[in-house]
Every structure is written in C-alpha cells, then in structure tokens.
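> Next one to model:
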Amino acid sequence: MIRWLTEAVPRGRVAAFRTLIYLFVAADLVVFTPWVRAKVDVPGDMYQPLFIGRLLPLPTPSPALVGVVFWALLLLALVAATGRAPRLLGWTVFALYFQWMIVAMSYGKVDHDRFALLVALAVLPTAGRARHGDPTPTEAGGWALRVTQIAVICTYFLAALAKFRFGGLDWATGSVLAKAIIRRGTDLADLLAQVPHLLLVAQFGILAFELLSPAIFVLPERWRHATVAFFYSFHLVTIATITISFAPHLVAMTSFLPLEKVRPVILARRLLARRTEPPHPRAEPSPTGSGTQPVDGP
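Sure, this is the predicted structure:
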C-alpha cells in the first residue's frame, strides 16, 4: 500500500500540475466565485458557518476580511504558480482558499465539486520543489498526486452513497434529471428528454459509473487514461445539458494525466521560431545542367 501511495512520478508532472492548480485558483476568484465578495452585504445572522468554521472558530465575514483574502489569494496564487517557495506559498494559498470556501459555502449551499481541489492544495506543499520538464522521479510528488486522485474518485463514489442515503433506488427510478432539465436545461437537454426512457437509463448509468469509479486504480495505464477521458466526456455532456461545469473537479482530475508531456511555453517558442526564421533558399537548375543551385533572391 505504501509503495502504491508513493509511486514515483516525474518532477515535471508535479510542476505542471502545481502551475495548473494555482492558476485555476486565481481564475476561480475572478471567473467562477466572484460572488463570494457580495456575501458580506448579507446580514450577519444569515451566516451559518460550516462545522470547521465553528470549530476553529472563524470570524463572521466582513468587507475588510473578504477583501484582504481576495487580493492576497489572487496575488499569492499567481506567484505560487511559478513554483517559487512551494511550501511557504503553498500552505498560505491553501489557508486563504480554505477561508474563501468557508465564506462561500456557509450561506446554505455546499458544492462538492471543490473537495478534490482543496485536497490538491493541501498536499501540493509537501511535494517540494519541482521544475517543468524535469524527468527525475519523486515519491513525494507521487504521493501528492495519488492523494488528489483518491479525492477525485471519492467525489464520485461518495456521491453515489449520498444518493442511496437520501433517495434510495427512487433516485434512479424518479425524475431527478427531468427536474434538473426543467430548472436549468439547454436546448440539447430538451431534445434528449423527448427520447423515451432515456433519462431513466441515464440515471441508472450515473449510479453505476459513480459506484464503479474506484476501479480506475486497478486498470492498466492505457485503460486508465481512456477512463479519465470518459470522465471528462461525462462532464462535457453535463455542461451541455444542464450547465453544471464541475470546473474545480476537472482541474484536480488532471492528476491522472502525464502533464509533463504538455509544454505550452516550449511549444509557443517553437511556433514563434518557425515564423521568424528566414525562408529556406529556393533551388533552380544549374546553368551547367549538372544539377540545381540555391537562389537567394527573387
């Protein structure tokens, strides 16, 4: 078990994953959860902190507190994405984002798509330094990625258990997806809803997919990647039909992928070099008829 949990991965993969996670945190503040800043305008008695918020305890959000968390987190996440001071910046970003999420989820609605992202932020500081493109194996980095993977799969598996806990088999045989389509469905969802029994089949399929999701850990690497592709396609359909993105979860799920093979900076440099390099000389027949010679001019 210890060997499986600490299976070494290239440091370049850890570096790429770290950059992606911290860049998403910065994007999350300004794209996905900017509404958190508006929560401070809600009367304080409506703030019902999560258990961890009561346990610590944390103060009731104020404009000053939320503003400081927002700007500090935005700046530090961008710096952390460069890989500098991975432990100091990593723990700081985790603490600030954790506070941001407590504020966000303490007004009556808790989103479970951020569980794996929070776990990734908690374990990344333990991975130590990692440089993009470095093939050196690291067990500490492997542990950080493995724990994130477990959190991703727990999100699916525990969601299935919650369905059985609160709805039983009625969740699969009821009108859950039909209600979701009525509330926030797209034109594509309206078309699919007209297919007889398709929504019921989809509900059984969702339960089966969530319950079987832990099997990904025993699959060969090729099939594991294919399974991850299926996970992403499932969420793509979810976005296209009922407009639920699960963006934080999708970012955390990249922990399954060989991210070290994706080098956007190097790719951009190569494309730029190809555009700026002089054209190759054009060949013309030699005047002696013995071959060709390069022509530099028009």
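> alpha carbons only for contacts and neighbour counts from here, please
Will do.
> what helices or strands is the longest helix seen in the chain leaning on?
The longest helix of the chain (DSSP state H) is helix 139-166. Helix 139-166 sits against helix 2-5, strand 9-10, helix 11-27, helix 115-123, helix 198-212, helix 247-252, with contacts defined as 3 or more Cα pairs under 8 Å, 6 or more residues apart in numbering; DSSP states H and E.
> So for the host helix or strand of Ala240, what gets flagged as buried?
For Ala240, the host element (DSSP states H and E) is helix 221-242. By 16 or more other Cα atoms under 10 Å, the buried positions in helix 221-242 come out as 224-225, 227-228, 231, 235, 238-242.
> Surely Phe115 touches Cys154?
No: counting by Cα atoms under 8 Å, Phe115 sits too far from Cys154 to count as a contact (9.1 Å).
> what's the closest non-adjacent residue to Ile181?
Take Ile181 and drop its neighbours on the chain: the residue closest to it by Cα to Cα, 6 or more residues apart in numbering is Ile242, 6.0 Å away.
> Let's compare: structure for the following, please.
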Amino acid sequence: MRRLLERFDRAFFAEAPAERLAILRLLVGGFALVYLCVRAVHLQRVGHLPPESFRPIGVVSALSAPLPLWAVRGLVAAAIAAGAAFVAGYRFRALGPVFGALLLWVLSYRSSWGMVFHTENLLVLHVIALALAPAADAYALDARAARRAGAAPPEPDGRYGWPIRLLCAITVIAYFIAGITKLRNSGLAWATSDILRDIIAHDNVRKLALGDTHSPLGGALVRYPFLFPPLASATLALELGAPLALFSRRIAVVFCGAAWLFHLGVLLTMAILFPYPLLGVAFAGFFELEKMRDLRRPRRAGPPPASRRGGEAPLGRRS
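Take a look at the predicted model:
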C-alpha cells in the first residue's frame, strides 16, 4: 500500500513547467471569458422569466426566490470582469477563485429555469481547478510584476504538475461517469440494441416539431439500424476506458482523438454542440503545450562536416 501511494505521489505531483500551466490558464480562461461575453444577453434574459419557472439547482439551491434583474446583470458583468483578470493573470490568488465562484454561480443560475446545460459542466470544473492553482507564475501580469521585483523565473516543480493532472483526471472521470450512467440505465443493451438510434430519432423529431435546429444527417441515418450497435459500443468503450488515458501518453492521444470524434458525431447527428471539447480546449491538459514554441522556431543549420585535415574526429563514432 505504501509503495502504491508513493507511485501515486510521484505521478500526480510530477514536475511540470510553469509555462504549461499558464498556457492552460490562457486557453481555459480565454474560452470561458469568450463564452460569457457571447452568452451575456442570454444569461441576463433569465431575469425576465416568470418566477414560477424558477427551479434552483446546485449552489443556487440556497435561494428560495429568483434574484432581481439588476442583481442578475451585475453578477454577469462581475463574472466577465473577473474572467478578464483570470486570463491576464492579474492578482490571481484573489481574483482567480472569485472568477471560479462567479462562473459557477452564473451558469448554475441560468440552468435553474427548467433546462440544465450539461455542456458547461467540464468547463466550470476546469476553471475552478485552475483558480486554485499557481497558474499565473508565467505569461501573466503577476509574473511580470514578480520579475520586475527581482524574482527568478520559476523552475519546473510539482506545484505546477498536480493541477494539470487534476484537469486530466476531471476530464476522464466526466466521461467515465457518462459510461457508468449508460450501464445503470440500460445495461449492455445500450451496446446491442437500438437505444442510440431511438435517442437520435426522438431528438430530431422533437426539434422538428418545435421548429428548432435539427440534423438532416441524423434523420437519414436512422433508416440503417445496423449502424448503431457498433457506434454505441464504441461510445461505451470510449467512456469506460477513459481513465486509462491517465497512465499512458499514447492512450491519452487516442482518447482525445476518439472523444473529439464522438462530439463531432453528436453535432452531425443531433445538432448538439459541445464547443469546449470540439475546439480541443477540454483536452489541452494531456499535451506538452509549452513545446509549441519550438515548432515556430526555425531550425538552425548544423555545423559543416568535420574535416580530417583540421584535426577533428570524423562523423560517426568518436573515440
């Protein structure tokens, strides 16, 4: 047991560069900030809904009645301002957790009116994890201020590694829970029957009836029942096998690619958009992002072949 804990400690708290964690802050925080700005009008519009439609969930369950419109608008504006500070890495120790809390509240409040938006869950968890980490020690206003004060650039350290592993763990657990839920609700029939086909057909028929955006491709594919058991089996294998991505970089790459294709399939067959994973931001923690800088640097030409006349050893094995 002790050896197992030691191995876990070495893996989870393995050293990582501050730049990698900072890039994750920029990507995840930047996505959250843009998402809030794009959805700002919609997020405030819930303040006009009838009070009897209010069904608080999560942290919003502390409320017994809806907030006044001015409070809803103020919280959305505060979340956007805190998000800008989060991305810039400004006073991150204080404003990072503030942004995490405001994002959780604003999106939970929007989901407290009869329709829960599951597409936002992973984003919120990632933001909260980064908000509690030293994610502004590079590529941040805080980092620039520290350098001006004479602080040395941060070396790779375990304190930059554990938040990255936590983001990856949150990601695979989210998919694993989805797989377990399928088994609890349908058992192995999910992979062997027409359940997936029925879900796609029902979703598109409902959207057609409501005049909502539907998927013509999904409607066409339901005519071919033999397609869906293999697709359902692949989905279940992806979700139940997601935790394996934590133990192998190659498996992680396969998992990220398969999960991206899964969300692309959901978009094409059901017109349901999961922008966070489709843009790849949800899987960024699995990659060594700081090495992207090396891809942009031109390769230097190597030295000319060594000359025997100059007294240098020839290319190949050196004595």
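> Provide the aligned range in the second structure for the longest helix of the first structure.
Mapped onto the second structure using TM-score structural alignment, helix 139-166 of the first structure covers residues 158-185.
> Test my guess that Leu89 of the first structure contacts Leu74.
No: counting by Cα under 8 Å, Leu89 of the first structure does not reach Leu74; the two are 12.0 Å apart.
> Mind checking which of these two has more residues around it?
Set Leu89 of the first structure next to Leu74 and count neighbours by other Cα atoms under 10 Å: Leu74 wins out with 22 against 18.
> Give me the aligned partner of the more buried one over in the second structure.
By TM-score structural alignment, Leu74 of the first structure lines up with Ile80.
> give the contact list for its match.
33, 36-37 (Cα atoms under 8 Å, 6 or more residues apart in numbering).
> any idea which element it lies in?
helix 69-88.
> Could you pull out the buried residues of that helix?
Buried, per 16+ other Cα under 10 Å, within helix 69-88 of the second structure: 72-73, 75-80, 82-88.
> By how much does stretch 18-26 of the first structure deviate from the second structure on average?
With mean Cα distance after the TM-score superposition for the first structure, stretch 18-26 of the first structure departs from the second structure by a mean of 1.2 Å once superposed.
> ok so, going back, and the buried residues of helix 221-242 of the first structure, which is closest to Pro248 of the first structure?
Pro248 of the first structure lies nearest to His235 out of the buried residues of helix 221-242 of the first structure, by Cα to Cα, at 11.7 Å.
> What's the closest one aligned with over in the second structure?
His235 of the first structure maps onto His263 in the second structure, by TM-score structural alignment.
> do you know how far Leu231 of the second structure is from Glu52 of the second structure?
41 Å (Cα to Cα, to the nearest Å).
> what about the two, which has more around it?
A count of neighbours by other Cα under 10 Å puts Leu231 above the other of Leu231 of the second structure and Glu52, at 17 against 9.
> Translate that one into the numbering of the first structure.
Using TM-score structural alignment, Leu231 of the second structure sits opposite Ala202 in the first structure.
> Ile57 of the second structure too?
Using TM-score structural alignment, Ile57 of the second structure lines up with Leu50 in the first structure.
> Quick check: its match touching Met101?
No: contact criterion Cα under 8 Å: Leu50 of the first structure and Met101 do not qualify, at 9.9 Å.
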